[in-house]
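S.K.: mind folding the following:
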Amino acid sequence: MFSKALFALSSVAFLIAAAPAPAPPPAPSIAAPAAVVADPANRLILQLSNGGTVVIQLRPDLAPNHIARIQTLVRQGFYDGLTFHRVVPGFMAQGGDPTGTGEGGSKLPDLKAEFTAVPFVRGTVGAARTQEPDTANSQFFIMYNPNPSLDGNYTVLGRVISGMDAVDKIMPGEPPAEPTKIVKASLGG
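M.R.: Below is the predicted model of the structure:
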């Protein structure tokens, strides 16, 4: 009897050990879902002082609170006239600060981080913040090149779907001597 029980227990242990581990959930896609793409309010259009226009597909499926904030600020005209105050070639262009110093934001409260597994590749738009995760407000950055060190550590807001050539022409510097401005920010199109 004892040997049958031992055999039964060892058989169960073998079956448990032999069972494959459950697959991890799939990472969110770089591509936006069809429902997100279909909503014009999820397209941010930036007309730049360098003559270019940048269209960003916003991702409320990844960062609903951050996207709601951007949409609110765009409707208020908050971004109109602001500069890209920190532009590092090969890394990113950062804007959205009314002070132009990188230390400012809107009068609205800071946001809690909404991190995902979506990677920071060329054209990804992320929420700028301090070293503390829950300090994003109005500032954002656009990636020039992939940067895996940001993956899962910064909130992905969306991705440039048109106008990366205009992003490439944003004046570099921290701050630039003659910063590129957002002439007009709008939603739709």
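
S.K.: C-alpha from now on. contacts and neighbour counts both.
M.R.: Fine.

S.K.: list the contacts of residue 121.
M.R.: Residues in contact with residue 121 (CA atoms under 8 Å, 6 or more residues apart in numbering) are 143, 144, 145, 146, 147, 148.

S.K.: what's around the last one, how many residues?
M.R.: Right, the one you point to is residue 148. Counted with other CA atoms under 10 Å, residues neighbouring residue 148 total 11.

S.K.: related to what we said a few turns ago, make TSV from the contacts of residue 121 and add secondary structure and distance to residue 35 to it.
M.R.: Converted to TSV, these look like this (DSSP: H, G, I helix; E, B strand; the rest coil; distance: CA to CA, whole Å):
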residue	secondary structure	distance to residue 35
143	strand	25
144	coil	27
145	coil	28
146	coil	26
147	coil	28
148	helix	28
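
S.K.: considering the residues you listed, which possesses the most neighbours?
M.R.: Going by other CA under 10 Å, residue 143 tops the contacts of residue 121 with 25 neighbours.

S.K.: for the closest residue to that one other than its chain neighbours, give me its contacts.
M.R.: Leaving aside its sequence neighbours, residue 143 sits nearest to residue 92 (CA to CA, 6 or more residues apart in numbering; 4.4 Å). When the contact criterion is CA under 8 Å, 6+ apart, the partners of residue 92 are 141, 142, 143, 144, 145.

S.K.: one more, for comparison:
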Amino acid sequence: MQLRKLASSALVAGALVASLGMASAAEPENTLILTLRNGEVTIGLRPDLAPRHVEQVKALVEEGAYDNVAFHRVIDGFMAQTGDVQYGDVEDGFDARLVGTGGSEKPDLPAEFSEAAFARGTVGMARSQNPNSANSQFFIMFAPAEHLNGQYTVIGEVESGMELVDAIKKGDAAQNGMVQSPDKILDARMASDDAN
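M.R.: Here you go, the predicted structure:
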């Protein structure tokens, strides 16, 4: 009797997860691993929501473009932004005046807005006022932000290591979250690379 109740509860929980649209762990080829100073953050990328954006991020990861790139804009209770491969590499070419304005040598992307909500752990693509200007920069949400829903492209969600994201050095609120001596991505790789 007890086993039957447990099995029934598991089925109900599984149905609830499916009905809420929660994703299970991403396949290795869509699992991004960011090594930060305190450990690894695992992000499940969502090519089902934003195929072009995910493809571009994966290509930049494969090139090593995100290695040593700063979390240049970090707003406590909101989000941590990184990915400026042009001006944000703290080991090569970091420019405190321009970081956050650059991208990569790849083209900007047309928006791939979706119904996915910006919740804690959601990863979205940064852009300018032009909706079709996302390139290489992305941000990770500390908390939900409904005002971003349908306005920015969601590319994934943190699967593990959110406590490490929470520990990223915060910026000055008076300067829109710009960070002095920022934390960085030590290494970015796809989980599928680990199998090779």
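
S.K.: if we can go back for a sec, most widely separated two among the contacts of residue 121 of structure 1?
M.R.: Among the contacts of residue 121 of structure 1, the pair separated by the greatest distance (CA to CA) is 144 and 148, at 12.7 Å.

S.K.: any idea how many residues pack against the counterpart of residue 29 of structure 2 in structure 1?
M.R.: The equivalent of residue 29 of structure 2 in structure 1 is residue 41 (alignment by TM-score structural alignment). Residue 41 of structure 1: 17 surrounding residues under other CA under 10 Å.

S.K.: structure 1: helices as residue ranges?
M.R.: Counting by DSSP state H, structure 1 has helices at residues 2-18, 34-38, 64-75, 164-168.

S.K.: quick one: contacts of stretch 96-113 of structure 1?
M.R.: 65-66, 79, 82-86, 95, 133-140, 154-155, 175.

S.K.: what comes up buried for it?
M.R.: 96, 97, 98, 100, 102, 105, 106, 110, 111, 112, 113 (16 or more other CA atoms under 10 Å).

S.K.: ok, the equivalent of residue 62 of structure 2 over in structure 1 to residue 138 of structure 1 distance?
M.R.: Using TM-score structural alignment, the partner of residue 62 of structure 2 in structure 1 is residue 75. Distance, residue 75 of structure 1 to residue 138 of structure 1, using CA to CA, to the nearest Å: 13 Å.

S.K.: looking at the two now, which is surrounded by more residues?
M.R.: Remark: of residue 75 of structure 1 and residue 138, residue 138 carries more neighbours, 26 against 13, as counted by other CA under 10 Å.

S.K.: to which residue of structure 2 is the more buried one aligned?
M.R.: Looks like residue 138 of structure 1 aligns to residue 136 there (TM-score structural alignment).

S.K.: for the equivalent of residue 120 of structure 2 over in structure 1, which non-adjacent residue is closest in space?
M.R.: Using TM-score structural alignment, the partner of residue 120 of structure 2 in structure 1 is residue 122. Nearest non-adjacent residue to residue 122 of structure 1, counting by CA to CA, 6+ apart: residue 145, 4.4 Å away.

S.K.: give me the distance between the one you found and residue 45 of structure 1.
M.R.: 21 Å.

S.K.: now residue 125 of structure 1
M.R.: Counting by CA to CA, the gap from residue 125 of structure 1 to residue 45 of structure 1 is 13 Å.

S.K.: strands along structure 1, start to end?
M.R.: 43-48, 53-58, 84-88, 92-95, 124-127, 140-143, 156-162, 182-187 (DSSP state E).

S.K.: average distance between the third one and structure 2?
M.R.: Here the mean offset of strand 84-88 of structure 1 against structure 2 after fitting is 0.2 Å, by mean CA distance after the TM-score superposition for structure 1.

S.K.: got it, and the second one?
M.R.: Compared with structure 2 after the fit, strand 53-58 of structure 1 shows a mean deviation of 0.5 Å (mean CA distance after the TM-score superposition for structure 1).

S.K.: show me what that strand is packed against.
M.R.: The helices and strands touching strand 53-58 of structure 1, judged by 3 or more CA pairs under 8 Å, 6 or more residues apart in numbering; DSSP states H and E, are strand 43-48, strand 156-162, helix 164-168.

S.K.: once you drop chain neighbours, what's closest to the equivalent of residue 150 of structure 1 over in structure 2?
M.R.: Using TM-score structural alignment, the equivalent of residue 150 of structure 1 in structure 2 is residue 148. Leaving aside its chain neighbours, residue 148 of structure 2 sits nearest to residue 118 (6.5 Å; criterion: CA to CA, 6+ apart).

S.K.: what's the neighbour count on the residue lying closest to residue 147 of structure 1 once chain neighbours are set aside?
M.R.: Counting by CA to CA, 6+ apart, residue 147 of structure 1 lies nearest to residue 120, which is 5.7 Å off, once chain neighbours are set aside. When neighbours are defined as other CA under 10 Å, residue 120 of structure 1 has 26 of them.

S.K.: many thanks, we can stop here.
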